[in-house]
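>>> Sequence and predicted structure are below.
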Amino acid sequence: MVANKIIAEKSVYLFSYFKGNGEDGLHLAYSEDGYKWLSLKKDASFLTPEVGKDKLMRDPCIIKGGDGLYHMVWTVSWTDKGIGYASSKDLIHWSKQEFLPVMAHENGTRNTWAPEITYDEVNKEYMIYWASTIVGKFPETQSTEDSGYNHRIYYTTTKDFKTYSPTKLLYEPGFNVIDSSILKDGKGYIMFLKDETKVPAQKNLKVAYSDKLTGPYSKASAPITGNYWAEGPTAIKIEGKWLVYFDKYRDHKYGALKQTDNGWEDVSDKMVFPSGIRHGSVFEVPKSMLEQLMKE
């Protein structure tokens, strides 16, 4: 019945992540309920990084595209002007890794961090976005803290991963911002983001909204995380409510928030994650795909 598409195949959740500094590449974990996560392949890497200045694979973000392929972008280096890209049908065999020089046009670019992809079903195109610091930009929030980094979110769009639109500014919230993650939410979009301000300390997660994927996005909300430093949000809707996973990086723990009718509830103590998990992305796959991954 499933093979003939008479009934929908059950899906499971996958989490793409990195360990250490990202030198060994892509790690995957799975969950049936979004709470208990188990690593795949005995927590060995599924893909070794090959591109960029430092050949790292940090912050791997994977989405399923309109073409049925899984598209992944990642941070290749602490100081490069581009990102990594590859695609796969099965998350096991990957296309040749590419370096996308998305910030090469800006001489003062210091970094290109935590790229993500969101698919626009209406326009049949992909938006790739990331955080960069450009020396001299946004002096009103420039600080000597955090090595003088002062990020904003930038983006490009593509329909085919061959040609890309010129890079543009996506989000300027009036503060140092990184780790943007955008998902379809009703008729519009929700952006989870990190306020990177160190003095006075923010280091928390906030949300913003837009009717269109490419913006403009609303003013950032009040913090949705608590009295700890948080980063790297990724979210999925389970039973109609957002579940947001993030790195409590100073505590060396992974955390989670659940959306409720009254705001956000910290459900970190209900989670089980693989040891050493760092910043990544959560997405759904058919159960048959998980069964193939479990054979690796």
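In hand now; what should we look at? Bear in mind the structure is a predicted one, so any value in this text is a computation, not a measurement.

>>> all contacts plus neighbour counts: C-alpha atoms, from now on.
Noted.

>>> My read is that Trp113 contacts Thr75, right?
Yes - counting by Cα atoms under 8 Å, Trp113 touches Thr75, with 5.5 Å between them.

>>> shared neighbours of those two, anything?
Here Trp113 and Thr75 have Ile83 as joint contacts, going by Cα atoms under 8 Å, 6 or more residues apart in numbering.

>>> Leaving out chain neighbours, which residue sits closest to Gly20?
Distances taken as Cα to Cα, 6 or more residues apart in numbering place Gly276 nearest to Gly20, at 7.4 Å, with adjacent residues excluded.

>>> Secondary structure class of the one you found, three-state.
coil (DSSP: H, G, I helix; E, B strand; the rest coil).

>>> what about it, how many neighbours?
13 (other Cα atoms under 10 Å).

>>> doesn't Arg147 fall inside a helix?
Careful, residue 147 is Ser; it's not Arg. Yes - checked against three-state DSSP, Ser147 lies within a helix.

>>> Now the host helix or strand of Thr234: buried residues?
Here Thr234 sits within strand 231-238, counting by DSSP states H and E. Using 16 or more other Cα atoms under 10 Å as the test for burial, strand 231-238 gives Glu231, Gly232, Pro233, Thr234, Ala235, Ile236.

>>> Which other helices and strands does that strand contact?
Packed against strand 231-238, as judged by 3 or more Cα pairs under 8 Å, 6 or more residues apart in numbering; DSSP states H and E, are the following elements: strand 177-185, strand 188-195, strand 204-210, strand 241-248, strand 278-286.

>>> Is it possible to get JSON lines of these that adds mean neighbour count and distance to Tyr154?
Listed next are the helices and strands packed on strand 231-238 as JSON lines, based on neighbours: other Cα atoms under 10 Å; distance: least, Cα to Cα, whole Å:
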{"stretch": "strand 177-185", "mean neighbour count": "23", "distance to Tyr154": "10"}
{"stretch": "strand 188-195", "mean neighbour count": "22", "distance to Tyr154": "13"}
{"stretch": "strand 204-210", "mean neighbour count": "21", "distance to Tyr154": "15"}
{"stretch": "strand 241-248", "mean neighbour count": "21", "distance to Tyr154": "21"}
{"stretch": "strand 278-286", "mean neighbour count": "22", "distance to Tyr154": "19"}
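
>>> Redo the ones you listed as a markdown table? Include distance to Pro49.
Shown next, in a markdown table, are those (distance: least, Cα to Cα, whole Å):
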| stretch | distance to Pro49 |
| --- | --- |
| strand 177-185 | 21 |
| strand 188-195 | 26 |
| strand 204-210 | 29 |
| strand 241-248 | 22 |
| strand 278-286 | 15 |
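
>>> adding another structure so you can compare the two:
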Amino acid sequence: MPGPEEELNRTARTLLALLGPLLLVLLGVPALQGTAAAAAPPTGQATRYTMTAFTNSSESNMYVYDSPDATGFTLRKGPAYTPPSGLIRDPSIFKHTDGFYYLTYTTNWTGNTIGFARSTDRVNWTFLYNYTIPISGLTRTWAPEWFIDTDGSVNIIVSLTAASTATHFTAYKITATNSALTTWSTPIQLSGIGPNYIDTFLVKIGSTYHAFTKNETTKYIEYATASSLTGPYTMRKTGDWAGFGDWVEGPALVQLDNGGWRIYYDGYRAGKYWYSDSYDNFATWSTPTEVPGLTGFIRHATVLKETVSGGVTLSTNTTRSLQSVNFPGRYAVVRSDSLGYLDPVSASSSTAVKQSATFTVMPGLADANCYSFRDSSGRYLRHWDFRVRFDSSNGTDTFKKDATYCARPGTASGSVRLESYNYPGRYLRHYNYALRVDLYQNTDTFRADSSFTLVSPWT
């Protein structure tokens, strides 16, 4: 029988899939469009998530990380950029049509400027200029965020106030008026967001603009929608509607390869950094999880998703055995109880044992750019209550997702780590020689436990 956590998730997702769109229409919340078309990159390509952040230890230095899965990030350079003067709080990154990466950031605690820098490789940056927001009396100019609209326009959403203290912020947008990003339109306020909202982050899906923004009075991240970039926005969800908690800020969203959306945010009072995922039109979110290895260190990050060359490719419609990297005499097997284990297999093993360690690598049942693994009896390697087992397909979407894994680089040359398709951030790994799908941990042990080499089949 399934455990309570996964069974609850399955039930909730099934009900939301059936009833969610109707409930959202009744509530007046626009449904998201286009998420079903999301897919992992094809052979020879990979997804790369680049994170830029300042840190608890320095507001004047920016660090750059990247990740193949949006969960486990690797430091690429830190510090990667220090402006000539002032701060680099709230760095936001995007890649322009000219091939350069651009940053915009908060230059100081007080003042009326935002900063700009440029890079060819995401890790080595050149200062461009500080731009003065042309509004009289500004006292603070915080948290600029890139927003590229579907018409190709390059915009920055920035939080502004003319108050004598850090209160009464409102969100404005400025739009680049040349391709060099050196001239900008007159600032226009985003109607309906405010007063006293800050750190506004936008995504556009279909014809709807979705805003995630911090209520500076209550310290919650709240949610609004509009049919126009400048509004009027309607606040759809307020208070602790998503379970993100209070005293949180700096929301930043990115779409995952399986169509879900991930939000990162700064739990600044607790000194932690979180992420959470949504699959139902932003109505509900997964339990917040600390960003492994970076929580407590980074502050107010943004994440850029790209498709790049490379990645891990497995040959499909071939038989292979999955050899453990850190226990090379052991292999993934299916035992008579239909559960997956990491057992010893050798030339002297019986034919039945060798057969239990032999699988056909198939195109993923839920995404053909990922992978599924089928045993000799036609059963698929899938997770159930986060335990690995082998079952015959029942044809449901849930089964297809449970039995699909996306390939990521392993710890040893030629090895692979297999990420759950429907629970991003969870990997096939062995624990006490039982195969599980566990949440990524920023440890050498976890990375080794979740690394396998596909070798010639035992049978």
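Arrived safely, thanks for sending. All values derive from a computational prediction rather than experimental measurement.

>>> The buried residues of strand 231-238 of the first structure into a markdown table, with extra columns for distance to Thr48 of the first structure?
Putting the buried residues of strand 231-238 of the first structure into a markdown table (distance: Cα to Cα, whole Å) gives the following:
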| residue | distance to Thr48 of the first structure |
| --- | --- |
| Glu231 | 24 |
| Gly232 | 21 |
| Pro233 | 24 |
| Thr234 | 23 |
| Ala235 | 25 |
| Ile236 | 27 |
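
>>> Of these, just say which sits nearest to Glu265 of the first structure.
Using Cα to Cα, Ala235 is the member of the buried residues of strand 231-238 of the first structure that sits closest to Glu265 of the first structure, with 14.0 Å.

>>> What lines up with that closest one in the second structure?
When the second structure is aligned by TM-score structural alignment, the residue opposite Ala235 of the first structure is Leu253.

>>> for the residue nearest to that match when sequence neighbours are not counted, what are its contacts?
Nearest in space to Leu253 of the second structure, with sequence neighbours left out and distances taken as Cα to Cα, 6+ apart, is Ile263 at 4.4 Å. Each residue near Ile263 of the second structure by Cα under 8 Å, 6+ apart is listed here: Pro251, Ala252, Leu253, Val254, Tyr275, Ser276, Asp277.

>>> buried stuff in the longest helix along the second structure?
The residue-count maximum for a helix in the second structure (DSSP state H) belongs to helix 4-27. Residues Arg13, Leu16, Gly20, Pro21 are the ones in helix 4-27 of the second structure that count as buried (16+ other Cα under 10 Å).

>>> and the gap between the residue nearest to Leu253 of the second structure and Ile221 of the second structure?
Separation of Ile263 of the second structure from Ile221 of the second structure (Cα to Cα, to the nearest Å): 11 Å.

>>> residues bridging contact with the two, i.e. touching both?
Shared contacts of Ile263 of the second structure and Ile221, counting by Cα under 8 Å, 6+ apart, come down to Pro251.

>>> whereabouts in the first structure does the longest helix of the second structure align?
Going by TM-score structural alignment: helix 4-27 of the second structure matches no residues.

>>> and the next element down the chain from that helix?
strand 45-55.

>>> Mean per-residue distance, that following strand versus the first structure.
Following the fit onto the first structure, the mean deviation recorded for strand 45-55 of the second structure is 1.1 Å by mean Cα distance after the TM-score superposition for the first structure.

>>> So which bit of the first structure is that strand matched to?
Using TM-score structural alignment, strand 45-55 of the second structure pairs with 9-19 in the first structure.

>>> Now do the strands in the stretch 1-150 of the first structure.
Applying DSSP state E, counting those that start in this stretch to the stretch 1-150 of the first structure gives strands spanning 11-18, 27-31, 38-39, 58-64, 70-75, 83-88, 98-100, 113-120, 125-132.

>>> cool, the stretch 301-450 of the second structure as well?
318-324, 330-334, 340-344, 359-363, 371-374, 380-384, 387-391, 405-409, 416-420, 426-431, 434-439.

>>> what range in the first structure does the third one sit on?
Following TM-score structural alignment, the aligned partner range for strand 340-344 of the second structure in the first structure is empty.

>>> Same question for the longest one.
Strand 318-324 of the second structure falls opposite no residue of the first structure when the two are matched by TM-score structural alignment.

>>> tell me how far that strand is from the chain's mean position?
Centroid separation between strand 318-324 of the second structure and its chain, computed with Cα atoms, centre = their mean, to the nearest Å, is 29 Å.

>>> Going by neighbour count, which residues in that strand are buried?
For strand 318-324 of the second structure, by 16+ other Cα under 10 Å, it's Thr319, Arg320, Ser321, Leu322, Gln323, Ser324.

>>> I'd say the first one and Thr360 touch.
Yep, that's Thr319 of the second structure we're talking about. Yes - if you go by Cα under 8 Å, Thr319 of the second structure and Thr360 touch, sitting 4.2 Å apart.

>>> who touches Ser95 of the first structure in this structure?
Counted by Cα under 8 Å, 6+ apart, Ser95 of the first structure has contacts Ala86, Ser87, Ser88.

>>> ditto for Thr11 of the second structure
Contacts of Thr11 of the second structure (Cα under 8 Å, 6+ apart): none.

>>> Give the aligned equivalent of Arg278 of the first structure in the second structure.
Arg278 of the first structure maps onto Arg299 in the second structure, by TM-score structural alignment.

>>> related to what we said a few turns ago, who wins for neighbours among the contacts of Ser95 of the first structure?
Highest neighbour count within the contacts of Ser95 of the first structure, by other Cα under 10 Å: Ser87, with 22 neighbours.

>>> How about the residue in the second structure that that residue lines up against: what's its closest non-neighbour residue?
Using TM-score structural alignment, the equivalent of Ser87 of the first structure in the second structure is Arg118. In space, and not counting its chain neighbours, Arg118 of the second structure is closest to Tyr102: 4.6 Å by Cα to Cα, 6+ apart.

>>> Also Ser159 of the second structure?
Per Cα to Cα, 6+ apart, closest to Ser159 of the second structure is Ala171, 4.6 Å.

>>> From Thr218 of the second structure, how far off is the one you found?
17 Å.

>>> Could you pull up the residues touching whichever residue in the second structure pairs up with Ser181 of the first structure?
When the second structure is aligned by TM-score structural alignment, Ser181 of the first structure is paired with Phe201. Applying Cα under 8 Å, 6+ apart to Phe201 of the second structure gives the contacts Glu145, Ile157, Ala211, Phe212, Thr213, Pro251, Ala252, Leu253.
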